[in-house]
Every structure is written in structure tokens, then in C-alpha cells.
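Engineer: pasting the structure only:
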């Protein structure tokens, strides 16, 4: 995704600084500690001063609108944060979501869905559907909504579209996925081949998250839990962005293949040297800003 050696050098130095930030404290153990840590590192840089954020009750699900000058009120990016279904929040992803809305020229609606292990599958999926129907009742056309998410939020995005399709409801204009976790059976080969360079996501950690969200008694081959295994026929256009330094690289690449085989308009971008969900740190990461710019162009081209 880069065309000059100078750009490559800058990307290396910037991503190394983010790696240093992530490694500056020991990895927390408990759920509350993990949630606090993700909120802390995700909100290292605040939102831009021209962003207006407003809390909203989405029929019992907590959400937050964000609006920047020039946002088109009839177009919305509905966003689901990552965190393995067990952590992450509006706070941890606020900078990412608000700048994505700027790039796309839309309002954004970020959702604080219920987290595991307190709330196991399908709680998060139910909240996603509730948020979608809340938006639709506000008079926003399905064709005016882009749905996006990173990591588990990407999984949740695909699950929402799958549920809408099964119900025969209008689908969103497009889906935007950052570093999506698409296979909770953990069969991707990059879980092993990228383990030594991924600073965040490792198979043992994913196993723990999967057990918390969908205990072993639940079939993780269910397409709503592992959307890699879903029939994606009829899905709207999908943009998948993933870093080359991710253990979840195979989850993204195989999803693109699955979508393409189902005749879905899918774009896969693999960003050299980037780590899991790198656009979260867009304030001090040029490749984070560039990824959001691409996503904004994609969303603008799809929503009506």
C-alpha cells in the first residue's frame, strides 16, 4: 500500500512507536483490567476539536453519535468496536470512529454492545440488530447506512448482515472490516506463522476469548459465530483492511476469497508492517490515516 522507500521508513518508525506504547505495561489478566487497558491505549490521543459527540439510547443499547462539520445527516456509519467480544468500548475506539466519519462524510453511530463473559453469544448480536433497527426507525434508509467494525466488531458486522438477509430485510450499502476475526474455530495458518511478530493477538488469547463468548457447548462452526463459514451470496460490497503483521491475516484473506467466490464485490487491502486494528492510532500513524481515507472513499462510493 506504499510507493516509496521514504514512506516505508516513516511507517516503520511510526508503527514501532505504537508497538512501544502497547508494550509499555505488562499484559493485564482480569477482564476489568483488560477493558481498562484497551480504553487507555485506544484513547491515548483525543478526538479532534471539531467533533461533536452525543450519547444516545438505541432502544436499550448504549450508543454515541459523532458529527463533524459537513457530515451528511441522512448517511450514517454504524460501527462496532473490537476487543474479542470481551473488551473495547466507545471510549477505546472514539478517535477511530470519529475520523472514519469525517473521511466518509457521514454521521457515525458507535455501539457499546454487551460484553462476554457476563453476556455470552448471542447478546452482542442481539444488540447489533437492535441498533440497526433503531437507526432505521430514525428514518435512515438502509442504502444510506454503512456498517463497519474491527476484529470482533468485523465479525459482528458480518453477523448482522447475515441476520438481515435471513429475515428478508433491506441490507446496508456496504461493509467495512478492519482486521476481522472471522473464524472462531481458529484454523487460520497465520495464527502460527505470524505469532512472533504480532504484538497483540495470539492463539491462546483467542481461545480464551472464544471460550468466554461462545463456550465449547456452542458450535463455533455456526456461520453467525464464524462468518468465514457463511454463504455470503447477496452481501453488499465489502472492504477488508488487514495488516501483514497480524495473526488474523488468514481470517481476512480467506474471507475475501469466500466473498469473491459468492460473487460479492470485495476489496482486500493488506498493509505492510501494520498490526492488528492499526487505524485506532491514526492520530500518530500515517498509515492509519491513509487506511481511513481509503475506507472513506469506499463508503462514499456505496451509500446513497
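Structural biologist: Yes, it's here. Remember, it's a predicted structure, so these values are computed and weren't measured experimentally.

Engineer: use CA for all of it now, contacts and neighbours both
Structural biologist: Fine.

Engineer: list the helices and strands the top strand by length along the chain packs on?
Structural biologist: The longest strand of the chain (DSSP state E) is strand 72-80. Strand 72-80 sits against strand 106-112, strand 145-150, helix 152-166, with contacts defined as 3 or more C-alpha pairs under 8 Å, 6 or more residues apart in numbering; DSSP states H and E.

Engineer: how about the most centrally placed residue in the chain, what does it touch?
Structural biologist: The centroid of the chain falls nearest to residue 150 when counting by C-alpha atoms, centre = their mean (1.5 Å). Applying C-alpha atoms under 8 Å, 6 or more residues apart in numbering to residue 150 gives the contacts 80, 81, 82, 177, 178, 179, 180, 277.

Engineer: list the contacts for residue 88?
Structural biologist: Taking C-alpha under 8 Å, 6+ apart as the test, what residue 88 contacts is 35, 38, 39, 81, 82.

Engineer: narrow those to just the buried residues.
Structural biologist: Using 16 or more other C-alpha atoms under 10 Å as the burial test, those include 35, 38, 39, 81, 82 as buried.

Engineer: need these in CSV (columns: secondary structure and distance to residue 258).
Structural biologist: Formatted as CSV, the buried ones among the contacts of residue 88 follow (DSSP: H, G, I helix; E, B strand; the rest coil; distance: C-alpha to C-alpha, whole Å):
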residue, secondary structure, distance to residue 258
35, helix, 32
38, helix, 31
39, helix, 33
81, coil, 23
82, coil, 22
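
Engineer: below is an additional structure, to be compared with the one above:
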């Protein structure tokens, strides 16, 4: 495997994408060649690694991480966040008053502050706020509830270091988005003061993958239902897949802080984002759904070379600033 396999996959998918577009045009009307080839490359990568064991899958995904201008403009500092490995991403001029706690995606099996470092750095730069990227434990070695426990530990660590709940916003993509909601539910049930709110990128909230979009959008997205169920099985372990902290779609969402949900119009988790928004709204939660037409799963992670990712990240930052600003206003009024 390794870099040679990555290069071979990249070349093969680029050639195949070019040939197909010449005959039939773009797979989606708004897709550039670069965007479509990137989607094809990521899907082929997932198909190539799905049969590997978890450490090998992680190693392959780590190899996809590349240097970026955003990473050069933030200060990175590893830290022990209450027993959980984490990393600070600090933009120029940031103070310690506000914090974004970032929970990476990767189906609870892979992902880290390395694979998501560029996006985390762009969020730090776009908000002007320090971001704490959490390297929570991963399945199958550490199935549910390990990631939920690690998130709660890191949040308590922030509080113990003088950060006020109203000055913290959660942000997470895919599995990390579902994890953010699960942690909010666990905090509410445990009587802990919640953060200001959460901004969620394509949250994976239904690990049974029952949404219609999982199948309807499979041909456009970065993986397929078979892969999702495989990773879900590793994470769920001996737990009930409908446990509210495993699949927050089944949780009681009343009294959660404000949520901003971003979904791609042609991604498999589209219905997860729509359904969790509807359920939160019905429970009286202040929630805003933003749908991005023609976009696939986690398109914000594609990097600064993609206009779609730049616009999507700018909107994430706008929503994070809104969450923190509104919480500060409420705190001042109180």
C-alpha cells in the first residue's frame, strides 16, 4: 500500500474521470473536472482500504495529509486535555477567552488532527479563535462509549482551566458531528453546563444508515452503504445501535444549545442532517440547516484549492462566531 498505491489510485481515477466526462459530461452539472476527480479518488481510496485492518486504514488516511498555507499560519501545540491527546491550533492574535472544540470525522475508525489539520487551521484563521482538535480514542480497539467519554473529559478540562461554557463552541464533521450531539445529550442528562452551541458538518447521527439518501446518493459520494455499516459495526460493538449516544437521531434533544447543521445536496448523510434538524426543531432547539447543492460529504475538507470548500468553511466560521457571540450577549444580559 502506501504512497505508491495512493499515486496509482490518483492517476487511475483522474484518467477514468477525464474519459467519462468526454463521453457523457460531468457526473453532476456543477462539478468541475478537479472536483469530480477528487470525489472519484476518495471513493476509490475507501474501496481500496475497506478490507484492511483498522491500523492500516488509519495509516493510509494519514498519508493523504498534505502541507497547506493555512497550517503555516497557525501555531500548533500538542496538549493533554484531561487525559485525551489533543492539539491547539492558535491563529495570530487569539486569546484564551474563546475556544472551538473540534471533533474530527472518520467513521469513528480513522481521522486525527493530522488528517483534519488543514480544515481546523482554516477554521481557526476564519474565526480568530483558538481551536482544540481532539484525538479521541478510535474503534474497533475503543468502541462506544470511548469517544463520548473523551469528549466529556476534554470539555471538563477546558472548564478546569478557566474557560467558561458560554465561550466554547463545538464543531465536528461526519462522525465528529454525531459525537458532538451525543456529548451535548450526555451533558444535559448529567447536569453539566453546556457549551454555547455546535456547528455540525454532515453529522452522522443514524448508524443504521436508514435515510433514503444513503442509497439514493451513493453513486455521487465518497463511499457506500456497505462501508458505513462496516465501520458502524466496529464502533457500536456490543451496544445497541439505537442507543441515543450511539445514534443521536434516537435521542431526546430538548434543552440542547443552538445548532447549525451543514449538509451537501448529494451526499449520503444528507437525510441525517435534515432529520436531526427537524427533530431538534420539534424539541424546541434553535437550529439552522444550510444545504449546499451539488456538494458531497465533507466537501469543506477539500482544501483552499476548491472554491466550494473555501465558501463552505467561511460559512462555518460565520456560524461559529454567531454561536459564540449570541452566548456572550445572553451572558451579559443575565
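Structural biologist: Great, that's in hand. These numbers were taken from a predicted model, which means no experiment stands behind them.

Engineer: before we move on, the earlier item: for the helices and strands packed on strand 72-80 of structure 1, give me TSV that also has distance to residue 265 of structure 1.
Structural biologist: Shown next, in TSV, are those (distance: least, C-alpha to C-alpha, whole Å):
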stretch	distance to residue 265 of structure 1
strand 106-112	22
strand 145-150	15
helix 152-166	14
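
Engineer: look up the closest residue to residue 283 of structure 1, ignoring the ones flanking it.
Structural biologist: Nearest-residue entry for residue 283 of structure 1: residue 45, 6.5 Å, with adjacent residues in sequence omitted and distances by C-alpha to C-alpha, 6 or more residues apart in numbering.

Engineer: quick check: which element contains that neighbour?
Structural biologist: Following DSSP states H and E, there is no helix or strand that holds residue 45 of structure 1.

Engineer: can you give me the neighbour number for it?
Structural biologist: As a burial measure, residue 45 of structure 1 scores 15 neighbours (other C-alpha atoms under 10 Å).

Engineer: gap between it and residue 188 of structure 1?
Structural biologist: 33 Å (C-alpha to C-alpha, to the nearest Å).

Engineer: which one of the contacts of residue 150 of structure 1 is nearest to residue 109 of structure 1?
Structural biologist: Closest approach to residue 109 of structure 1 among the contacts of residue 150 of structure 1 (C-alpha to C-alpha): residue 80, at 8.9 Å.

Engineer: that closest one touches residue 158, doesn't it?
Structural biologist: No: counting by C-alpha atoms under 8 Å, no contact exists between residue 80 of structure 1 and residue 158, whose distance comes to 10.8 Å.

Engineer: off-centre distance for stretch 117-130 of structure 1?
Structural biologist: 16 Å (C-alpha atoms, centre = their mean, to the nearest Å).

Engineer: which residue numbers in structure 2 go with it?
Structural biologist: With TM-score structural alignment applied, stretch 117-130 of structure 1 matches the range 140-153 in structure 2.

Engineer: adding distance to residue 303 of structure 1, write the contacts of residue 88 of structure 1 out as TSV.
Structural biologist: Converted to TSV, the contacts of residue 88 of structure 1 look like this (distance: C-alpha to C-alpha, whole Å):
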residue	distance to residue 303 of structure 1
35	33
38	31
39	30
81	21
82	23
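
Engineer: please enumerate the strands of structure 1.
Structural biologist: Under DSSP E, structure 1 gives strands at 52-58, 61-67, 72-80, 106-112, 145-150, 174-178, 238-243, 266-271.

Engineer: what is the neighbour count of residue 5 of structure 1?
Structural biologist: 9.

Engineer: aligned counterpart of it in structure 2, please.
Structural biologist: Checking TM-score structural alignment: residue 5 of structure 1 goes with nothing.

Engineer: cool, and residue 163 of structure 1?
Structural biologist: Match for residue 163 of structure 1 (TM-score structural alignment): residue 186.

Engineer: again with residue 275 of structure 1
Structural biologist: Under TM-score structural alignment, residue 275 of structure 1 pairs with residue 296 in structure 2.

Engineer: what about its match, how many residues close to it?
Structural biologist: Counted with other C-alpha under 10 Å, residue 296 of structure 2 comes out at 24.

Engineer: quick check: closest non-adjacent residue to it.
Structural biologist: residue 267 (4.4 Å).

Engineer: tell me the contacts of the one you found?
Structural biologist: Residue 267 of structure 2 neighbours (C-alpha under 8 Å, 6+ apart): 213, 214, 217, 218, 220, 221, 295, 296, 297.

Engineer: over to residue 191 of structure 1?
Structural biologist: 202, 203, 247, 248, 250.

Engineer: from those residues, which land in helices?
Structural biologist: 203, 250 (DSSP state H).

Engineer: tell me the most packed of the contacts of residue 191 of structure 1, by neighbour count.
Structural biologist: Highest count within these by other C-alpha under 10 Å belongs to residue 248, 31 neighbours.

Engineer: any idea how far that one lies from residue 130 of structure 1?
Structural biologist: Distance from residue 248 of structure 1 to residue 130 of structure 1, by C-alpha to C-alpha: 28 Å.

Engineer: cool, and residue 68 of structure 1?
Structural biologist: Relative to residue 130 of structure 1, and taking C-alpha to C-alpha, residue 68 of structure 1 is found at 25 Å.

Engineer: returning to what we had before: of the contacts of residue 150 of structure 1, which stay in contact in structure 2?
Structural biologist: Retained in structure 2: 80, 81, 82, 177, 178, 179, 180, 277, out of those (criterion both residues aligned by TM-score structural alignment, their matches' C-alpha atoms under 8 Å).

Engineer: residue in structure 2 paired with the fifth one?
Structural biologist: For residue 178 of structure 1, the aligned position in structure 2 is occupied by residue 201, per TM-score structural alignment.

Engineer: can you tell me which residues contact that match?
Structural biologist: So residue 201 of structure 2 contacts 171, 172, 173, 174, 177, 261, 262, 263, 298 (C-alpha under 8 Å, 6+ apart).

Engineer: neighbours of the second one, how many?
Structural biologist: So the one you mean is residue 172 of structure 2. By other C-alpha under 10 Å, 25 other residues sit near residue 172 of structure 2.

Engineer: what do you get for the last one?
Structural biologist: Residue 298 of structure 2 has 22 neighbours, counted by other C-alpha under 10 Å.

Engineer: surely it touches residue 204?
Structural biologist: No: with contacts counted by C-alpha under 8 Å, residue 298 of structure 2 stays clear of residue 204, the gap being 11.2 Å.
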